[in-house]
Each structure stands twice: as C-alpha cells, then as structure tokens.
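Student: Predicted model and sequence below, questions to follow.
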Amino acid sequence: MKAKQIALILIPLNIILAYFVFNSIDSEVEFNKEAKVRISENVQKLKDLRQVQTKYKHAKGTFADNFEALTHFLENDSISIVKAIGETPDTLTDVQALELGIISRDTAYVLAKETVFDEAYLDSRNENFPLDIANLTTIPYSNEVYSIDAGQVEKGKVIVQVFEISTNYGTVF
C-alpha cells in the first residue's frame, strides 16, 4: 500500500520535473535564437557607422569623435566628386595635361547621405535589418547610444588615425 502512495506522489512530481527540464532547455534555445538576431543587428549597425566614419574621414581628413558631428555630416554636408574627362598622356603629368587643356576636371557636390549609402553599399547590407538613418546611433532593443571615440595611434613610427564605436555586451541583451 505504501508503494502505491509513493508512486502516486512521484508520478506528478516526475511530470513537474520533466516540465522544468524541458522548459530550461527550450528557454536556452529561444535565448540563443534571440541573441543571434540581436548580435547580427548590432553588427550591421556598426558596419553602417563604420561606413559613415570612413566617408567622414575622406571628406574632413579625420574621424569624428562624437555622434553629433557624424549626424550633422550625414544630414547636412556634401561630398565633392571629381569627374575626370580625357586621358593624361604618358609623357605628361596630370597637372601639365590639365594646363594644356588635354584633360579637364569637373567637381560636383552630392549630399553626404546619398554618397555614404550608395547602391553598392546597400547591395552588400544585410536586408533583414533596414537602414534607419535617424536611429543609426541607437543600440537596437534599448534606448541607449553606442559609445564613440577617435584618436591617433603610433604604429611602426607612423601615426595612424583610428576610431572606436562600441557597447557592452549587457546592453545588447
């Protein structure tokens, strides 16, 4: 009789324990799926910010050390595009050919946001995460902003300009 009573107590206990074991495994799988999506979206945003920084450096000569400068550049500045017409002969330099009228250079200005995110770049982006220029500096799934810094590093007696845009792991989740 005692064996039946113990069995009646252990059967529901086993069912409850089985549920908790399954739930703990399932929640880990769900977390890993969500983590993969969040990490991928952050990687894409960081690539977008890298694209803006490289175009900013090309236009200004240095990397931006704050998001206000990057945002202002993206929304208000223009980038010069030089159109070369003609070919320079091998016997002349570009300056000489330009003075002789053999070649010509025409400079046009295009809005930065049209040049930064050109068709070639947009084709290489992860299409699962649409480009949102207004929220480019905001970390997905939170209201926090990435941290940014720029400076110079001496590498092999050469000064190299560098930048860092980052966040901590906990902010992503």
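Tutor: Yep, that arrived.

Student: From now on I want contacts and neighbour counts done on CA atoms only, so please keep to that.
Tutor: OK.

Student: which residues in this structure form strands?
Tutor: 78-85, 104-111, 147-155, 158-166 (DSSP state E).

Student: residue contacts, Arg105?
Tutor: Val82, Lys83, Ala84, Ile85, Leu98 (C-alpha atoms under 8 Å, 6 or more residues apart in numbering).

Student: hmm, which of these are the buried ones?
Tutor: Leu98 (16 or more other C-alpha atoms under 10 Å).

Student: between the contacts of Arg105, which is nearest Glu144?
Tutor: Proximity of these to Glu144 (C-alpha to C-alpha) peaks at Val82, which lies at 38.7 Å.

Student: second one coming, line it up with the first:
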Amino acid sequence: MLLILSVIMTCLVALGLVKLIDKFLPGGARPIVSILLWAATFFLAYLIYESVMKPIRFDEAKNERYKVAVQTLLDLKKAQLGYKKVNGEYADSFDKLVTFIDNGTFDIITRRDTTIIDHKKNRAFNLTVNEKGEGGFFKDTVIINKIGTVSVKDSLFKGTERYRNLSSVKFKDLEVPVDLRTGFVFRNETKLPVFEATIDKNALLVGLDEELLAQENKVEDINEINGDKITLGSLVDVTLSGNWPKRYGKND
C-alpha cells in the first residue's frame, strides 16, 4: 500500500509539472523538458519501489535460510537427547552422534505399578507377617522389564539421512558450519550435562544486503532471532531451548 501511494504521488507531481511547462515554457523547449521530467519521474518511482522491496526480499531470503538452519538444530537436539538417554551425557562431536545413530539401540521396556510387602518397615516395628504380608506394611513400587531393543536410527531418523549432515547447514550452494560445545553445570551439588550449538547469522545470510544484515544482527524483538547467532541450548543453564520464535520451528 505504501509503495502504491508513493508511486501515485510521484506521478501526480510529474503531471502537475508538465501542466506548468505547457503553460509557461516556450513551445520549442516543452518536448525536451517534458521527456526529462518523465524520465526523472520514472527513475524516482523505481527508487521508491526498490526502497520498499529491498527489505521484503531480504526477509523472504532470510526466512528461507532460517527455517533450514532451525531444522538442522532440531535434528541435532533429537540426536543429542537420544545419545544422553543411553550414555548419560551429550556427545562432544558430530562423529560420535553419527556413529551412535548408525549402530546404537534403545531398550524397549515395560513399566507396571504394583504393591509389595515392606519387609524393612515390618522389621522396624517387629511385625511378623505371613507370605501374603497380612498384618504388616506394604509399599508401592514400579516393576521394569526389558522386552527388546530398537535401533536408534529407526527410532529417531527412520526414512531420512539428515542426521549425517548435522555439522552444517546446507542451503542451495551455501554451507555454514554448526559450532557444537558440551560441558557440565552443577545444580544443588548435582552434576548435569549441557550442550550449546550455534550458527553464525553473518555466514548464513552471506550475499544479502549488508546494511540490512547489520540491522538483523542488532534486532531485539520477541518475534525475531535476536543477536548475531542462532543458538540451541546453553553451557551455563540446563536448557534445550533455542533463541528463535516458533514460526521457524518448535522451540520447547
């Protein structure tokens, strides 16, 4: 709407100038001046059009690349959670993750809530009970049974080989590395594993308008990706959230 109004206003101004020329300039000079004015009008309209369309084209290209980058990080998150489930910590390299997905297995287990005789409590109260525990204390427990295994690949990435490219974001001819770091933090004297993965915005948006890219790196908006990196996880907090809004992908 702003673009249409700007072009209309430009054309109206040009039309007004042409009318003034027809009224005050000598007949021989009118055609040349009119052509120059119309050329200047069209050039000005083009500049207005470009000033409006440039950020629109930037946002379209940016959003395409961000969606691919976020999908890569979500795949990485899925792989790291699977690795931690089996190994108790996060993988500190992409090679470990690929090997784990190719060769690892998850246990298939069943859980059943039940009630059993609380022998310890019965002894503490000097209670003698029969085989059924009648006259004594009982406690709730969960019985866990392993009934089989399933491959990690089939469980997490069945039908896709995307996990082999977790180390970089590939968009057309562009390839941008994913920086992966792992560590531990302590919460109430408990050692907890953490990891952080980042993608540099400048590398991901290379080739786009540099002025708009500089603005993108400084953006502060809950509906945008703040800062100069796309980030998943943290090395100082126990979190697996990313710094992107949900329109680019799940973030929970």
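Tutor: Sure thing, it's come through. Just so it is clear, the model here is predicted, and its values are computed rather than measured.

Student: one step back: mind putting the strands of structure 1 in TSV, distance to Ala35 of structure 1 included?
Tutor: Shown next, in TSV, are the strands of structure 1 (distance: least, C-alpha to C-alpha, whole Å):
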stretch	distance to Ala35 of structure 1
strand 78-85	37
strand 104-111	36
strand 147-155	21
strand 158-166	17
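
Student: quick one, which of those is nearest to Lys47 of structure 1?
Tutor: Short answer: strand 158-166, nearest of the strands of structure 1 by C-alpha to C-alpha, at 10.0 Å.

Student: which other residues reach the closest one?
Tutor: 46, 49, 62-65, 146-154.

Student: thinking again about what came up before, mapped onto structure 2, which of the contacts of Arg105 of structure 1 hold?
Tutor: Using both residues aligned by TM-score structural alignment, their matches' C-alpha atoms under 8 Å, structure 2 keeps these contacts from these: Val82, Lys83, Ala84.

Student: Over in structure 2, find the residue span stretch 43-53 of structure 1 aligns onto.
Tutor: Using TM-score structural alignment, stretch 43-53 of structure 1 lines up with residues 70-80 of structure 2.

Student: average gap between that stretch and structure 1?
Tutor: Its aligned residues in structure 1 lie a mean 1.1 Å from stretch 70-80 of structure 2 after superposition (mean C-alpha distance after the TM-score superposition for structure 1).

Student: if we can go back for a sec, relative to Ile139 of structure 1, which of the kept ones among the contacts of Arg105 of structure 1 is nearest.
Tutor: The closest of the kept ones among the contacts of Arg105 of structure 1, once distances to Ile139 of structure 1 are taken by C-alpha to C-alpha, is Val82, at 35.7 Å.

Student: Give me the aligned partner of that closest one over in structure 2.
Tutor: Aligned partner of Val82 of structure 1 by TM-score structural alignment: Ile109.

Student: what does Phe22 of structure 1 give?
Tutor: So, by TM-score structural alignment, Phe22 of structure 1 is matched to Tyr49.
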